[in-house]
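Student: Here is my input, please return the structure:
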Amino acid sequence: MEDFLEKLQENQSKKVQEVRAIPPLVLAYIGDAIFEVYVRNHLITQTKMLVGAYHRDAIGYVKAQSQATIVRTLEAELSEEEWRVIKKGRNQKPATVPKNADLMDYKYATGFEALIGYLFYMGKTERLMEVMSRSMEILDKR
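Tutor: The predicted structure follows:
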């Protein structure tokens, strides 16, 4: 586990040009995992329920439609740099689209996940936490 944590710290200290060279879908791949863990922790710290219920509720937060809602709601709060990352992720051609997701929602969700990955690798932990916290506020109001 210590090796894993050391690797995370190494990855977060990448230079700006190294992070900008990471393909958007790779940023989205790690962003998806980070957001999933954040959502699970959010649910566990907010409520007490069975694991199956946690899983069901987590799906409601991480599905493409929810992430697209986050992006559309946060748009005015994002910097130009953050919006650029979202657009790069959004504009990638997906290999597949989940059967229960609208294509545009899926693209915006990919952009959102790319932003999460980007903030993580840039070491912008405070901003990463702000974005994810705001995301929970947006989705909890539904």
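
Student: only C-alpha atoms for contact and neighbour calcs from this point on.
Tutor: OK.

Student: Going by neighbour count, list what's buried in stretch 46-66.
Tutor: 54, 58, 61-66 (16 or more other Cα atoms under 10 Å).

Student: quick one: Gly31 and Thr47, what's the gap?
Tutor: Distance of Gly31 to Thr47, computed by Cα to Cα, to the nearest Å: 24 Å.

Student: Helices along the chain, start to end?
Tutor: Using DSSP state H, the helices of the chain run over 2-12, 16-20, 24-46, 51-62, 64-74, 80-90, 103-122, 125-140.

Student: Nearest to Thr96 among the ones you listed would be which one?
Tutor: Thr96 lies closest to helix 103-122 among those, at 9.8 Å (Cα to Cα).

Student: so what secondary structure elements neighbour that closest one?
Tutor: Here helix 103-122 touches helix 2-12, helix 16-20, helix 24-46, helix 64-74, helix 80-90, helix 125-140, going by 3 or more Cα pairs under 8 Å, 6 or more residues apart in numbering; DSSP states H and E.

Student: can you tell me which residues contact the spatially most central residue of the chain?
Tutor: By Cα atoms, centre = their mean, the chain has its centre lying nearest to Glu113, at 3.4 Å. For Glu113, the contact set (Cα atoms under 8 Å, 6 or more residues apart in numbering) comprises 27-32, 35, 89.

Student: Also this sequence, please, to line up against the first:
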Amino acid sequence: MDNNIDLAAIIRENFGVPGEPMNRYSPLALAFMGDSVYEIIIRSIVVQEANRPAGQLNKIKVKYVNAAAQAKIIEFLEPDLTEEELDAYKRGRNAKSYTSAKNQSVTDYRKATGLEALCGYLYLKGDLDRLIELLKKGIEVIDR
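Tutor: Now for the predicted structure:
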């Protein structure tokens, strides 16, 4: 792809936010960031595929943005992750969370949190190319 845009660095620079070394972010902070990054990518795809009323867009989005779908994605991607990516995923998956997903299994919820931590890690690291590469493969699994 080689069109990498480091949005996190642009934000740090323009808003005077110092950022942290990657190993200093807690797994749940990475998941917090990754949740929104994952969602904006999915919403961008859904909106650009079809200009529909918001309710219809949300129904399409939910196909990809739920713990079961995210667990399926990370299960597919896990063998292709680098050591660092696998570490970010596992830290998120194993983190003690104080919330749980409605109508989702605890296992799927933990895996989804791990995927979100991985998304947050890649975003904050400035590796959107890799994030897009992984999510493209993962989304294809859901679309099968």
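
Student: rewinding a little: now the two most distant members of the contacts of Glu113 of structure 1.
Tutor: Phe35 and Gly89 (15.4 Å).

Student: Of these two, give the one with the bigger neighbour count.
Tutor: Shown here are Phe35 of structure 1 and Gly89; by other Cα atoms under 10 Å, Gly89 has more neighbours (26 against 20).

Student: Next one: the aligned partner of that one in structure 2 from Ala54 of structure 2, what distance?
Tutor: Counting by TM-score structural alignment, Gly89 of structure 1 lines up with Gly92 in structure 2. In this view, Gly92 of structure 2 and Ala54 of structure 2 are 31 Å apart by Cα to Cα.

Student: next one: Ala112 of structure 2
Tutor: Separation of Ala112 of structure 2 from Ala54 of structure 2 (Cα to Cα): 24 Å.

Student: Quick one: residues contacting the equivalent of Tyr54 of structure 1 over in structure 2.
Tutor: Aligned counterpart of Tyr54 of structure 1 in structure 2: Leu57 (TM-score structural alignment). Leu57 of structure 2 makes contact with 46-47 under the criterion Cα under 8 Å, 6+ apart.

Student: For Ile139 of structure 2, see how far away Leu57 of structure 2 is.
Tutor: Separation of Leu57 of structure 2 from Ile139 of structure 2 (Cα to Cα) stands at 16 Å.

Student: Over to Tyr64 of structure 2?
Tutor: Here Tyr64 of structure 2 is placed at a distance of 7 Å from Ile139 of structure 2 (Cα to Cα).

Student: Quick one: residues contacting the aligned partner of Tyr29 of structure 1 in structure 2.
Tutor: In structure 2, Tyr29 of structure 1 lines up with Phe32, judged by TM-score structural alignment. Phe32 of structure 2 sits next to 116-117, 120 when contact means Cα under 8 Å, 6+ apart.

Student: And Val39 of structure 1, by the same measure?
Tutor: Here Val39 of structure 1 is in contact with 58, 61-62, 136 (Cα under 8 Å, 6+ apart).

Student: How about Arg90 of structure 1?
Tutor: The contact partners of Arg90 of structure 1, taken as Cα under 8 Å, 6+ apart, are 107-111.

Student: could you dump those residues to JSON lines with neighbour count and distance to Lys15 of structure 1?
Tutor: Below are those laid out as JSON lines (neighbours: other Cα atoms under 10 Å; distance: Cα to Cα, whole Å):
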{"residue": "Lys107", "neighbour count": "26", "distance to Lys15 of structure 1": "27"}
{"residue": "Tyr108", "neighbour count": "25", "distance to Lys15 of structure 1": "26"}
{"residue": "Ala109", "neighbour count": "27", "distance to Lys15 of structure 1": "26"}
{"residue": "Thr110", "neighbour count": "30", "distance to Lys15 of structure 1": "23"}
{"residue": "Gly111", "neighbour count": "31", "distance to Lys15 of structure 1": "21"}
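
Student: once you map those residues onto structure 2, which are still in contact?
Tutor: Compared against structure 2 with both residues aligned by TM-score structural alignment, their matches' Cα atoms under 8 Å, the contacts of Arg90 of structure 1 retain 107-111.
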